[in-house]
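K.L.:
no sequence on this one, just coordinates:
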């Protein structure tokens, strides 16, 4: 999201083409959150499906309101290198309809809503690490606090015009640090506080609906083109097109690499592996896709696919219960994608910065990437753990053990995802009737 450089005599004018494109891109990013809900919802057991869906959906409500009230102003207002502020943006009260985002040809309202969609999905990503065991009310409060204390400052560091990481020259095209490392490190901080699920490493906790996982992965892949290509905020110089191409290329490479790894390691090509590999590739290319070539995107995707596939098993080795592999995919994938810029940046995309393989033998860009990655990882991990600790010691973060065992859907939402009783007839009712008739014949015989 580098700012455009224009001469005073060439003040930008509102572009209906770029504005329309960005509104579509914003809608694409929004659909990623329901896609994430389906992706996570299919990966949990039946008794946690609705809770997993709701943990993503509630972010769409909470973050929307807070972003309008103060989130956008704090993240993108000009103040200092650590946090922003613009009183004219508080509640979006003093923004003109055609007032342009500085240096661009789109209205401030369009930029605001595009960034809102990023802010919505980032805390939702954390929810996958906490499956089966968190009170819904505590989660909702955590989302509000985390957005304010963690996401907003980090977004300012990375994308704000006076953010320290932005001014340092850290490259993050669409959210490798601000979104994925931020969410992955935040997830790790929370699970270290709240502990493991009942039965972790003892009971089988297999996905209940792999078709739902694949549907979610497909929606994420589709929406990610808006997430990535839209982050250039226009279509005037081809960089957004490069990002679009690299998004597809890296995702395909990562999916193939993950499948190859699990075939060698575990002896099978799994649908869960295909979906997870695709997401790993999407994560890794998010920060780097505007800086690398399509061949570089293949390398980024392949490296991320193998590394993330290996990383998901670390939770068993180190004993932290990352339910749906948020740490292994988002944190690790974000780190890989961000650091590989320091090797594969060509200097012919979003900026003239080059990587080690393209002449930067002093490792200048790599060190900048390390600084950004390290700062976001440390801050998000610590701040998220502190927030979880405070909530756990006040209102309590976890449901009771009995509620976790019996099912968090019924305990927190008074609903279940699937009704197998046959009360409503249809397929379920017919199946139940056939089963009952069969059992009756056996008794009579």
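P.N.:
Everything's here; your move. These numbers were taken from a predicted model, which means no experiment stands behind them.
K.L.:
From now on I want contacts and neighbour counts done on CA atoms only, so please keep to that.
P.N.:
Fine.
K.L.:
and residue 17, what helix or strand is that in?
P.N.:
helix 16-43 (DSSP states H and E).
K.L.:
Below is structure B, check it against A:
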């Protein structure tokens, strides 16, 4: 057993080394001539650059924030392993994004040709491999007022946090190296196609069907939520379902970091220092405030104590729900988003049938359901070109509902397949003895003092 484990880690090291070395030879490869797609640096607006640099830092902060948020909720024997699984995404997904992830997400569309126009399912993996052509020049169609490298790095932070969200559902029983393999597969085969279809100028869902997702309700939260529930079904329940959250102050700290970082997540998605960013900033905090209060009051109405844990979960649900509509709705509507999403997510979190499958930290009830509610409410209330349900956009509403089903099915069944593939290569679940010992010691030989 030890020899087989050793071989896996040798393989992981060799892959990392190969990526690092290949990058040296790939630099300025310019396989395709793309020079006509870029503007002169004269078109750069310094205020936009300053804001996107700041927003990128804020979004990066969300991943360590998520690690504290999750780490405080698990049992004492699994705090470090849970936090590391979120934190390690900063390394794994960043390298994957530079190598091929950005190309798959924002390269030239590969997909369907409709009425003479190509609408993408995924990007060409060779277009921006190793960040070829990704430099200080702005792209003419994607963020034309900031350097393309800044756009790529801002988007990278979204790619990093998406698989990190999944970790909460699988906590306390998934093998670390199996998790690393799965998040690579997830990022390539689920996240990147969804990112392309929704956010690329020629993406099938965004450009052809008119699906609106301002900052990631479908691309990030729905994909992570449905991948989480698929993982729970593949892994099975923990042996010990009863546990006491180790450190509630960690959860409070993590929530604060997430809330703070979410301003970059949502307001940064305007890709400029403008009025849309200001409105997204405002709707983000108001929706979260509304959801936090709704959650604790709804708990009390149902005979449960007002808890710090509940307040934190409520705040995050509000942030999730407003994400797809942050730049498309008014302040009063954002209050309603937080209110409705908190009630629905709270009801799902306490639904006995969902609890039976052992989603450790209720990722699906918070992120999956929050993303679903955000997408539905966006289709009803968004003030966008083409309209929403309340603004005469019946077709747009129908397309959103169709996309909701497609994204849910693609994320769930796609992730299910990837878990099974991962399990064939490296068993997903730790041994019963390792689980009993706790993953901090059994996987990392570390423990909370």
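P.N.:
Received it, and whenever you're ready, just let me know what you need. This is a predicted model, so every value here is computed, not measured.
K.L.:
follow-up on the earlier one: could you check the angle whichever helix or strand comes after the helix holding residue 17 of the first structure makes with helix 16-43?
P.N.:
The helix or strand immediately downstream of helix 16-43 of the first structure is helix 49-66, counting by DSSP H and E. Per axes from the mean of the first three to the mean of the last three C-alpha atoms, to 10 degrees, the angle that helix 49-66 of the first structure makes with helix 16-43 is 150 degrees.
K.L.:
Name the single longest helix found in the second structure.
P.N.:
helix 394-425 (DSSP state H).
K.L.:
Following the chain past that helix, name the next helix or strand.
P.N.:
helix 432-437.
K.L.:
That following helix vs the first structure - mean distance after superposition?
P.N.:
Taken over the aligned residues, the distance from helix 432-437 of the second structure to the first structure averages 1.1 Å (mean C-alpha distance after the TM-score superposition for the first structure).
K.L.:
Tell me the buried residues in that helix?
P.N.:
Across helix 432-437 of the second structure, burial judged by 16 or more other C-alpha atoms under 10 Å covers 434, 435, 436.
K.L.:
Tabulate those (TSV), appending distance to residue 200 of the second structure.
P.N.:
Below are the buried residues of helix 432-437 of the second structure laid out as TSV (distance: C-alpha to C-alpha, whole Å):
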residue	distance to residue 200 of the second structure
434	44
435	42
436	46
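K.L.:
Quick check: of those, which lies closest to residue 399 of the second structure?
P.N.:
The nearest member of the buried residues of helix 432-437 of the second structure to residue 399 of the second structure, counting by C-alpha to C-alpha, is residue 435 at 44.2 Å.
K.L.:
residue contacts, that closest one?
P.N.:
172, 173, 239, 442 (C-alpha atoms under 8 Å, 6 or more residues apart in numbering).
K.L.:
Looking at the buried residues of helix 432-437 of the second structure, which one is closest to residue 210 of the second structure?
P.N.:
Distances from residue 210 of the second structure to the buried residues of helix 432-437 of the second structure, taken by C-alpha to C-alpha, are shortest for residue 435, at 46.1 Å.
K.L.:
just to revisit the earlier point, residue range for the helix holding residue 17 of the first structure in the second structure?
P.N.:
Mapped onto the second structure using TM-score structural alignment, helix 16-43 of the first structure spans residues 46-73.
K.L.:
And residue 436 of the second structure, how far from residue 86 of the second structure?
P.N.:
22 Å (C-alpha to C-alpha, to the nearest Å).
K.L.:
Please apply the same query to residue 442 of the second structure.
P.N.:
18 Å.
K.L.:
Who has more neighbours out of the two?
P.N.:
residue 86 (26 against 20; other C-alpha atoms under 10 Å).
K.L.:
can you list the residues that contact stretch 343-363 of the second structure?
P.N.:
Contacts for stretch 343-363 of the second structure (C-alpha under 8 Å, 6+ apart): 70, 73-74, 165-166, 168-171, 225, 228-229, 232-233, 236-238, 241, 294-295, 298, 317, 365-366, 369-370.
K.L.:
again but with stretch 356-373 of the first structure, I slipped
P.N.:
165, 168-171, 177, 181, 335, 338-347, 353-355.
K.L.:
swap in stretch 225-244 of the first structure?
P.N.:
1-2, 18-19, 21-22, 24-29, 104-106, 111, 118, 173-174, 247, 286, 289-290, 293-294, 349-350.
K.L.:
Filter the residues you listed down to the buried ones and express that as a PyMOL selection.
P.N.:
Buried members of the contacts of stretch 225-244 of the first structure, defined by 16+ other C-alpha under 10 Å, are picked up in PyMOL with:
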select buried, resi 1+2+18+19+21+22+25+26+27+28+29+104+105+106+111+118+173+174+247+286+289+290+293+294+349+350
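K.L.:
for the stretch 51-200 of the first structure, what spans make up the helices?
P.N.:
Secondary structure of the stretch 51-200 of the first structure (DSSP state H, counting those that start in this stretch): helices at 72-76, 108-126, 136-146, 152-159, 164-168, 182-194.
K.L.:
Distance to residue 228 of the first structure for those - can I get that in CSV?
P.N.:
Below are the helices of the stretch 51-200 of the first structure laid out as CSV (distance: least, C-alpha to C-alpha, whole Å):
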stretch, distance to residue 228 of the first structure
helix 72-76, 19
helix 108-126, 11
helix 136-146, 23
helix 152-159, 14
helix 164-168, 18
helix 182-194, 17
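K.L.:
so who does the residue nearest the centre of the second structure touch?
P.N.:
Geometric centre of the second structure, nearest residue: residue 162, 2.4 Å, by C-alpha atoms, centre = their mean. For residue 162 of the second structure, the contact set (C-alpha under 8 Å, 6+ apart) comprises 191, 220, 221, 223, 224.
K.L.:
Closest to residue 312 of the second structure out of those residues?
P.N.:
Once C-alpha to C-alpha is applied, the member of the contacts of residue 162 of the second structure that ends up nearest residue 312 of the second structure is residue 221, at 17.2 Å.
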